[in-house]
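Student: Quick one: sequence plus predicted model below, questions after.
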Amino acid sequence: MKLSDIEERDLKKGQPEKIEEKATVNILDVLAEEGISVQDLADTALEMYVPHPGLETREKADVLFKRELKYALSDPNLCLLIYSGVLLEREGRAGNLPNLSKSSYEKDLTFIIADEVLGTSIATYISGSKGAFEFVRFDKQKPGILANLGPFMDDVIGGLIGGVSSNMYSRGMAEFVEKD
């Protein structure tokens, strides 16, 4: 018997297929503790706003970005990826990262790429290759709050904004085409 022959249900018998109880911690509250608000995320995304069909104004883009953000953050897997970045940032500030001194963390050394991998993973998880491309744009420019965040959080939040803004543009254009 091959692993591919085993149904997923057989691997974890009795496990529910959905979350049965409400979470006690919301990722937006965690981000707020780090000084990051929904408006900060939207403002940062809109610093690189380019009009598109369906997103002809910044106001429309702001509404659609926030809608896409809410949708993205309804996924517990995405929230856990973001939370891992928050924890890495906190541990880095405290000097508790394995094999990395506090001084090295603070210098954001270019050969440490775990932060980039996390940002790329978040963007790709949200919206595939388009999200990864958007992450690179945000990572290079560091608009808005990205310029003020630590070595891990700038990439985590850059990945989140890149993935969400990519979906914002795709969905905005799709809704525009549907109207015609």
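Tutor: Received, thanks.
Student: okay, CA-based contacts and neighbour counts for the rest of this
Tutor: OK.
Student: does the residue nearest in space to the middle of the chain sit in a helix, a strand or a coil?
Tutor: The structure's the chain has its C-alpha centroid closest to residue 160; by Cα atoms, centre = their mean the separation is 2.1 Å. Secondary structure for residue 160, judged by DSSP: H, G, I helix; E, B strand; the rest coil, is helix.
Student: Touching, it and residue 125? I think so.
Tutor: No. Residue 160 is not in contact with residue 125 according to Cα atoms under 8 Å; the separation is 9.4 Å.
Student: for residue 102, what are its contacts?
Tutor: 92-96 (Cα atoms under 8 Å, 6 or more residues apart in numbering).
Student: which two from those end up farthest apart in space?
Tutor: Pairwise distances across the contacts of residue 102 peak at 7.7 Å for 93 and 96 (criterion: Cα to Cα).
Student: Neighbours of residue 132, how many?
Tutor: 25 (other Cα atoms under 10 Å).
Student: quick one: it is in a helix?
Tutor: Yes. Remark: residue 132 belongs to a helix, assigned using three-state DSSP.
Student: Next up, a structure to set beside the first:
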Amino acid sequence: MNIYKGKNEDNELFNNIQYYGDSKVFYITNPGYFFTMSDLSISNGIDLVKNIVIFSDEQNELDKMDLNSYKNEINKLCEKNKRINGTYIADIFKTSDYFVEHSENLSIINFPDTTNQNVNITKKLKVSNNTNGLNSSKIDLGQIIIINETLSIEELIKFHKIAIESKITYFKYKKLPEHIDETINNNEFLIIACPIAKSLIGSDTNNINHLLNKSLLPEKGKTKIENIQKEIATTMVLSCKNFLENYDINFGILDYIFAEGISLDELVDAGMELCVGVEETQEIRDKLKKQLLRSLEDINVIALLMSAIRCEEDFQNKRIREVNIEDDPAYLYTDEVLGIAIANQIAGTKATFNFKRYDELKPGILSELGPMVDDIFAGLVAGSMSKIFEPK
């Protein structure tokens, strides 16, 4: 997969369908026409056009424009560009980067845009961080899908729906941290298009009624349609997968802890509440914080924490019919088993006795957590507290 970063380049997709991209504009043009379905600003939803155009606004110059001014600006940009001849659908996206995924019958041109960065906390731990703050975080993937087959409007709508559902299903399957999941594809765009020969259009390009009648279009067998459906789903998944991998959009244990509404400082506070016989000092707090991070580098601790986090999510969403945790049933003690295991993994047998205190009293943030995760974090805190007081 090649990522083109504002590269001046002409390429061909199918049968003289050309695309061009530079740091300011990306467009696809066709000797005939494109039959399109899209959510672009300059679009009627379903259109018959010569060009598909995406301008770049990496400097965020158009963010504050009202909708009419925004549309006028897009039209001006199209009129100024000598390469764009004839009718078009168009919009503006934040990046000039793009990459293309191909299959036998279609291509997906992907426009990735993200503010997500992974910041080192320790040598082994990272946390996802947004350069503009969480409220303006974005992980967007705009897409143009070109299907190399003349389609009816019914087929166009059907394939558009499949593309959307495939994308949603992929990100849902990833089970990303909740605060990250809320930032995904809030400002994306999706265009699905197919070539239409001039001979099928006639002189009136504003009249697409004849495209409603499948009998007037080249005949496609059932197998062909099924193959295109499968290709949309598989190529969409590949596009999303490569987007996340090549832009280093991945998440670690700290991201999943923060998604539970827990900060490291709150875990330190909870640990210090039950610290007896020792005066609380900044030095001890710093030691505990460092140990918590050291504990979170242990793959076994990570596995136990994620087991409980995933389990609670399944229980809360009632995915297991035999389980109801609304009343925190007394006979559910797996959370304690996991908590004891975490404490023991960090600091051995003595930490399991310390866990009992944190489990029963639930100081600080521990009292606000769900029935599965309260005990695992009690185990993390108890184990880390026991560890920092071990003789050197």
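Tutor: Everything's here; your move. A quick note: this is a predicted structure, and the numbers were derived from the prediction, not measured.
Student: TM-score of the superposition?
Tutor: The TM-score (TM-score structural alignment, normalised by the length of structure 1) is 0.75; 146 aligned residues with a Cα RMSD of 2.0 Å.
Student: thinking again about what came up before, list the ones among the contacts of residue 102 of structure 1 that fall in strands.
Tutor: Taking DSSP state E, every one of the contacts of residue 102 of structure 1 sits outside strands.
Student: Out of these, who's the most crowded?
Tutor: So for these (other Cα under 10 Å), the most neighbours sit at residue 92, 22 neighbours.
Student: picking up where we left off before, so who does the residue nearest to the centre of structure 1 touch?
Tutor: 119, 122-123, 126, 135.
Student: May I see the residues you listed arranged in a markdown table, with distance to residue 34 of structure 1 and neighbour count as well?
Tutor: Formatted as a markdown table, the entries for those read as follows, by distance: Cα to Cα, whole Å; neighbours: other Cα atoms under 10 Å:
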| residue | distance to residue 34 of structure 1 | neighbour count |
| --- | --- | --- |
| 119 | 17 | 31 |
| 122 | 18 | 30 |
| 123 | 20 | 32 |
| 126 | 22 | 27 |
| 135 | 20 | 31 |
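Student: Just name the closest of the residues you listed to residue 69 of structure 1, please.
Tutor: Comparing those against residue 69 of structure 1 with Cα to Cα places residue 126 closest, at 9.9 Å.
Student: Mind telling me what element the aligned residue in structure 2 for the closest one is part of?
Tutor: Under the alignment (TM-score structural alignment), residue 126 of structure 1 pairs with residue 346 in structure 2. For residue 346 of structure 2, the element it lies in under DSSP states H and E is helix 334-347.
Student: Summarise which helices and strands that helix is packed against.
Tutor: helix 299-316, helix 349-361, helix 373-388 (3 or more Cα pairs under 8 Å, 6 or more residues apart in numbering; DSSP states H and E).
Student: Any idea which of these gets closest to residue 291 of structure 2?
Tutor: Closest among these, once you apply Cα to Cα, is helix 373-388, at 5.7 Å.
Student: That closest one vs structure 1, average distance?
Tutor: By mean Cα distance after the TM-score superposition for structure 1, the fitted helix 373-388 of structure 2 averages 0.6 Å away from its aligned residues in structure 1.
Student: which part of structure 1 lines up with that helix?
Tutor: Helix 373-388 of structure 2 corresponds to residues 153-168 in structure 1, going by TM-score structural alignment.
Student: same deal with stretch 286-294 of structure 2?
Tutor: So stretch 286-294 of structure 2 sits over residues 63-71 in structure 1, by TM-score structural alignment.
Student: what residues does that stretch touch?
Tutor: Contacts with stretch 63-71 of structure 1, where a contact means Cα under 8 Å, 6+ apart, come from 38, 42, 164-165, 167-168, 172.
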